[in-house]
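J.: pasting the sequence and the predicted model now:
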Amino acid sequence: MEKKYWTIQEVACHLGVAPSLIRFWEKSFSGILQPHKNSKGARRYQEKDIAQLQYIYTLVKEKGYSLAGARKVIQKHGIASTITPGEVVQRLRRLRSFLVALKID
């Protein structure tokens, strides 16, 4: 069974960044990043939150955008254009089924 929520430490380890950077991005992209918080204030990230963080990571760390530039890109194109790894697997399985069906015909 797949997890529904991840801690900030797990997300930071997955992205290879410090938890403080994730908290900083959360403040910088406050309208976009809004993870759930439990009664004690601990952040709980869902798969969509992790996909958003991955997109921000790609823009800032890999493509070299400033935070303001990344915000503009996200406002212009939206962050919903990113797909989760689970969706990728589902799409690839459907494509494979389709191709196998073509091969049989």
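T.: Perfect, I can see it now.

J.: C-alpha only now, for contacts and for neighbours.
T.: Noted.

J.: name the helix or strand for the residue most central in space within the chain, please.
T.: The residue lying closest to the centre of the chain (Cα atoms, centre = their mean) is Ala51, at 1.0 Å. Per DSSP states H and E, Ala51 falls inside helix 47-57.

J.: and for that helix, what's in contact with it?
T.: Around helix 47-57, the neighbours that count as contacts under Cα atoms under 8 Å, 6 or more residues apart in numbering are 4-5, 11, 15, 22, 33-35, 70, 79, 82-84.

J.: now do the strands in this structure.
T.: Along the chain, the stretches classed as strands by DSSP state E are 36-37, 43-44.

J.: let's have those strands in JSON lines, adding distance to Val100 and mean neighbour count.
T.: Output for those, formatted as JSON lines (distance: least, Cα to Cα, whole Å; neighbours: other Cα atoms under 10 Å):
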{"stretch": "strand 36-37", "distance to Val100": "41", "mean neighbour count": "12"}
{"stretch": "strand 43-44", "distance to Val100": "40", "mean neighbour count": "18"}
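
J.: want to compare, so here's the second one:
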Amino acid sequence: MPYKKPKIEKVIFTIGEVAKMMDVETTVIRYWENQFEALKPKKNKKGNRLFSKEDIEVVKLIHHLVKERGLTIKGAKQKLKDNPEGTSHDFEIVKKLQKIKQELMEIRDKMGNEA
């Protein structure tokens, strides 16, 4: 039986990697860290920020509120303060709907190529 290399899943990300995922500058993420209590990545001995998957979910939620929904920083902070569970739930629904939309578009494109 051949050796099967185990799949290694990354669990810690640098601020540069997170910024690239979100298509924002690292300064934006640093600013959000100062503005939102929920975003507190760990720091190594050098002071480099290390983001867990949970931290990245917080960044995605802040990005959604500020960049996609157009809320101000103050408005996003208030929304997270007033209803953190509801805001996270709403964000999860939006992500699922976006995934469904992408799948439907792929199906449409495949059907268009077959015709």
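T.: The structure has been received and is ready for your questions. None of these values were measured; they are calculated from a predicted model.

J.: what would you report as the TM-score here?
T.: Superposed pair, TM-score by TM-score structural alignment, normalised by the length of the first structure: 0.74. Supporting alignment: 84 aligned residues with a Cα RMSD of 1.9 Å.

J.: residues in contact with Lys79 of the second structure?
T.: Thr87.

J.: just give me the match in the first structure for it.
T.: The pairwise alignment with the first structure assigns Lys79 of the second structure to Val73, based on TM-score structural alignment.

J.: its match and Tyr65 of the first structure, how far apart?
T.: Using Cα to Cα, to the nearest Å, Val73 of the first structure is found at 9 Å from Tyr65 of the first structure.

J.: equivalent analysis for Arg94 of the first structure, please.
T.: Arg94 of the first structure sits 35 Å away from Tyr65 of the first structure, going by Cα to Cα.

J.: which of the residues in stretch 1-17 of the first structure are buried?
T.: Using 16 or more other Cα atoms under 10 Å as the test for burial, stretch 1-17 of the first structure gives 5-6, 8, 11-12.

J.: including distance to Gln90 of the first structure, could these go into CSV?
T.: Formatted as CSV, the buried residues of stretch 1-17 of the first structure follow (distance: Cα to Cα, whole Å):
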residue, distance to Gln90 of the first structure
Tyr5, 21
Trp6, 22
Ile8, 27
Val11, 23
Ala12, 26
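
J.: Phe98 of the first structure: which of the residues you listed is nearest?
T.: Among the buried residues of stretch 1-17 of the first structure, Tyr5 lies closest to Phe98 of the first structure (Cα to Cα), at 32.9 Å.

J.: how far away is the match of Lys79 of the second structure from Gln34 of the first structure?
T.: Val73 of the first structure is 18 Å from Gln34 of the first structure, by Cα to Cα.

J.: tell me what angle the longest helix anywhere in the second structure forms with helix 53-63.
T.: As assigned by DSSP state H, the longest helix anywhere in the second structure is helix 84-114. Counting by axes from the mean of the first three to the mean of the last three Cα atoms, to 10 degrees, helix 84-114 of the second structure points 80 degrees away from the direction of helix 53-63.

J.: and helix 84-114 of the second structure, which residues are buried?
T.: 87, 91.

J.: that older thread, and the buried residues of stretch 1-17 of the first structure, which two are furthest apart?
T.: Using Cα to Cα, the buried residues of stretch 1-17 of the first structure span at most 13.5 Å, a distance reached by Tyr5 and Ala12.

J.: distance check, whatever residue of the second structure lines up with Val17 of the first structure against Lys10 of the second structure.
T.: The equivalent of Val17 of the first structure in the second structure is Val24 (alignment by TM-score structural alignment). Distance of Val24 of the second structure to Lys10 of the second structure, given as Cα to Cα: 21 Å.

J.: perfect, I'm done here.
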